[in-house]
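# from the sequence below, what's the structure:
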Amino acid sequence: MIVLGIILLLIGIFAKISILTTIGVILVVVGAVLSLLGATGRAVGGRKTWF
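As a prediction, this is how the structure comes out:
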């Protein structure tokens, strides 16, 4: 999720498409939160790791 967010963020910045930039930022933030929760051992949605 983080990688997809970074890719969309970069495409949005270089192509000057604001919706891709916004979606990219949201995906990076959500991916980081899920990664942190998984690293602390807390299961999110029944899973400890998200790929």
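# drop to CA atoms for contacts and neighbour counts, all remaining ones
Fine.
# and stretch 27-45, how far out from the chain's middle?
Stretch 27-45 sits 10 Å away from the centroid of its parent chain (C-alpha atoms, centre = their mean, to the nearest Å).
# list the buried ones in that stretch?
27-28, 31, 34-35, 38 (16 or more other C-alpha atoms under 10 Å).
# just the ones of those in helices?
Of the buried residues of stretch 27-45, the ones assigned to helices by DSSP state H are 27-28, 31, 34-35, 38.
# here's the other one to compare against:
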Amino acid sequence: MLRWSISFLILALIAGVLGFGGIASASVDIAKILFFVFAVLFLISAVAAALRGRLPS
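The predicted structure is shown next:
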């Protein structure tokens, strides 16, 4: 999921440089949403692993 977020961010940067404002804006929004979903899932898995007594790898 983090890979998708980075891909949309790169797409937004390229679209912004080329002058496609609408596509750049949409790509940034998608990248933000995917990044926050990734961060929440990571935190949930880290807490679950800590509660089980294992160190996250």
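# circling back to that earlier point, dump the buried residues of stretch 27-45 of structure 1 to CSV, plus distance to residue 15 of structure 1.
Below are the buried residues of stretch 27-45 of structure 1 laid out as CSV (distance: C-alpha to C-alpha, whole Å):
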residue, distance to residue 15 of structure 1
27, 18
28, 19
31, 23
34, 28
35, 28
38, 33
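# against residue 50 of structure 2, how distant is the residue nearest to the spatial centre of structure 2?
By C-alpha atoms, centre = their mean, structure 2 has its centre lying nearest to residue 35, at 2.2 Å. According to C-alpha to C-alpha, to the nearest Å, residue 35 of structure 2 stands 22 Å off from residue 50 of structure 2.
# sorry, back to before: please pull up the equivalent of the residue nearest to the centre of structure 2 in structure 1.
Under the alignment by TM-score structural alignment, residue 35 of structure 2 pairs with residue 28 in structure 1.
# since that was my last question, I'll sign off now.
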